[in-house]
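**Q** From the sequence below, what's the structure:
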Amino acid sequence: MKKVLMVCLGNICRSPLAEAILQSKVNSKEIVVDSAGTADYHTGKQPDIRSIEIAAKFGLDIHKQKARTFEVRNFDTFDHIYVMDKSNYQNVLELARDKNDVLKVKMILNELHPNKNLEVPDPYYGGDQGFKNVYNMLDEACDVIAKQLQ
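**A** From the prediction side, this is the model:
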C-alpha cells in the first residue's frame, strides 16, 4: 500500500483539501492519503470553514478531519510527502534525518510545473475566491499525482 502525506502550515486550509481531493481520485484499498501542518496552531481543530465549504461544493466532505502537526516519524510512514509552499518545504526538510527522507519531499505544484517550485498560496487571509483558486490548483496537481500512483 502506498501512503501520501499533504503538508501545509496549519493543516486547516490547503492540506485538508489536497488530502480529500487526492483521496477522491485513487483507490483507497491501494493508496492512503493523510495531511499535516508544520505548525501546531490548530492541532485537533477542524479545517477552516471556507475549506469545508469549497470541498462540499465539489462533493467532498472534510469536516471530520482534524489538524495535526508533521512529525519526524512521518518520514517512516509515508512514501510521498507533498508540501504547499517553500516555507513548508524548508520546515519539513529541517526534520529530515537522511537523503531518503529528503527524497520523499516535493513541492506539490512541481507535479504540474516541474522544477519551478511554484507555491500554492495560503488562502487563510483571503476571500472565498482564494479558496476556490487553491482548490483548482490542487485538483490539477492531484490529477497528475493520482496517475503517477496508479
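
**Q** Could you use CA atoms for every contact and neighbour count after this?
**A** OK.

**Q** Could you name whichever residue is most remote from the centre of the chain?
**A** Within the chain, residue 98 marks the point farthest from the mean C-alpha position, 22.0 Å out by C-alpha atoms, centre = their mean.

**Q** next up, for comparison:
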Amino acid sequence: MRVALVCLGNICRSPTADVVLNAKLADAGLDDVVAESCGTGTWHLGEEMDARSAAVLTAAGYDPSRHRARHFDASWFDHDLILTMDRHNHSEVLAQLPTDRQDRVLMFRTFDPEVGAGAAVPDVPDPWYGGPQGFDTVLEIVERTCDGIVAHLTGPDGPDARRT
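**A** Prediction:
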C-alpha cells in the first residue's frame, strides 16, 4: 500500500507527516505500507525540509534528513490513499486526478481522533508564516493523526482486512 501526503510546497506539513507516519508504520510492523510526500507547488523542488520543521522533528526524536521536496503530478495517481493537508491542496489534487480515482483522496485530519464524528475536517495549519509554536502545533496534530492512520490500517476495515 502506498500513501501520499500532500501540502503546498512540500517542505513543512507533508514532509513532517511523511517522517512521522513512516516511523509509526515501522513501529507497528506495517512494512508493506509506504508513505511519501509531495506538494502541489513547484518552487521548492529538490530542497530539504524547512529548517524549522526539521528542528522540531529532530527534537522529538525523528530523522528528517532524507526529505527532498517533490511535486504532485500524474505519477502519484496510483497511490492507494492520498491525504491532503488543507482544502486548497485537496481541491488541486482532485482537479488533477481521474474521476475514478478521486475516492482515494481524503483530508489528512480525517484520521485525527480529536475531530468529532460528522464534524467538518479541519486543515493542518500552515506554519510557514508564523512563529516557532506553529511548527510544534503541526507536529502535535501530525503525531495524533498518524496514530489514527495506523489504527485505521490495522483495524477491521484496514487494508489487511481485505486480504482475508
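
**Q** so what number do they get for TM-score?
**A** With the length set by TM-score structural alignment, normalised by the length of structure 1, the two chains reach a TM-score of 0.94; 147 aligned residues with a C-alpha RMSD of 1.1 Å.

**Q** coming back round to it: how about the residue farthest from the centre of structure 1, what's its match in structure 2?
**A** With TM-score structural alignment as the criterion, the equivalent of residue 98 of structure 1 in structure 2 is residue 99.

**Q** Kindly report the same for residue 47 of structure 1.
**A** Per TM-score structural alignment, residue 47 of structure 1 is aligned with residue 49.

**Q** which non-adjacent residue is nearest that match?
**A** residue 11 (4.4 Å; C-alpha to C-alpha, 6 or more residues apart in numbering).

**Q** Which residue range of structure 2 does the longest helix seen in structure 1 align onto?
**A** Longest among the helix segments of structure 1 by residue count, using DSSP state H, is helix 128-149. Counting by TM-score structural alignment, helix 128-149 of structure 1 falls onto residues 132-153 of structure 2.

**Q** Please compute how far that stretch lies from its chain's middle.
**A** 9 Å (C-alpha atoms, centre = their mean, to the nearest Å).

**Q** neighbours of the residue nearest to residue 49 of structure 2, just the number please.
**A** Neighbour count for residue 11 of structure 2, taken as other C-alpha atoms under 10 Å: 28.

**Q** and what of the one 4 residues further on?
**A** By the criterion of other C-alpha under 10 Å, residue 15 of structure 2 has 31 neighbours.

**Q** same question, residue 52 of structure 1
**A** 22.

**Q** how much does the strand or helix carrying it stray from structure 2?
**A** Assessed by DSSP states H and E, residue 52 of structure 1 sits inside helix 49-57. Taken over the aligned residues, the distance from helix 49-57 of structure 1 to structure 2 averages 0.5 Å (mean C-alpha distance after the TM-score superposition for structure 1).

**Q** That helix versus helix 128-149: what angle between them?
**A** 60 degrees (axes from the mean of the first three to the mean of the last three C-alpha atoms, to 10 degrees).

**Q** And the strands in structure 2?
**A** 2-7, 34-39, 81-84, 105-107 (DSSP state E).

**Q** hmm, back to that, how much space between the match of residue 98 of structure 1 and residue 88 of structure 2?
**A** 18 Å (C-alpha to C-alpha, to the nearest Å).

**Q** repeat for residue 39 of structure 2
**A** Taken as C-alpha to C-alpha, the span from residue 39 of structure 2 to residue 88 of structure 2 is 11 Å.
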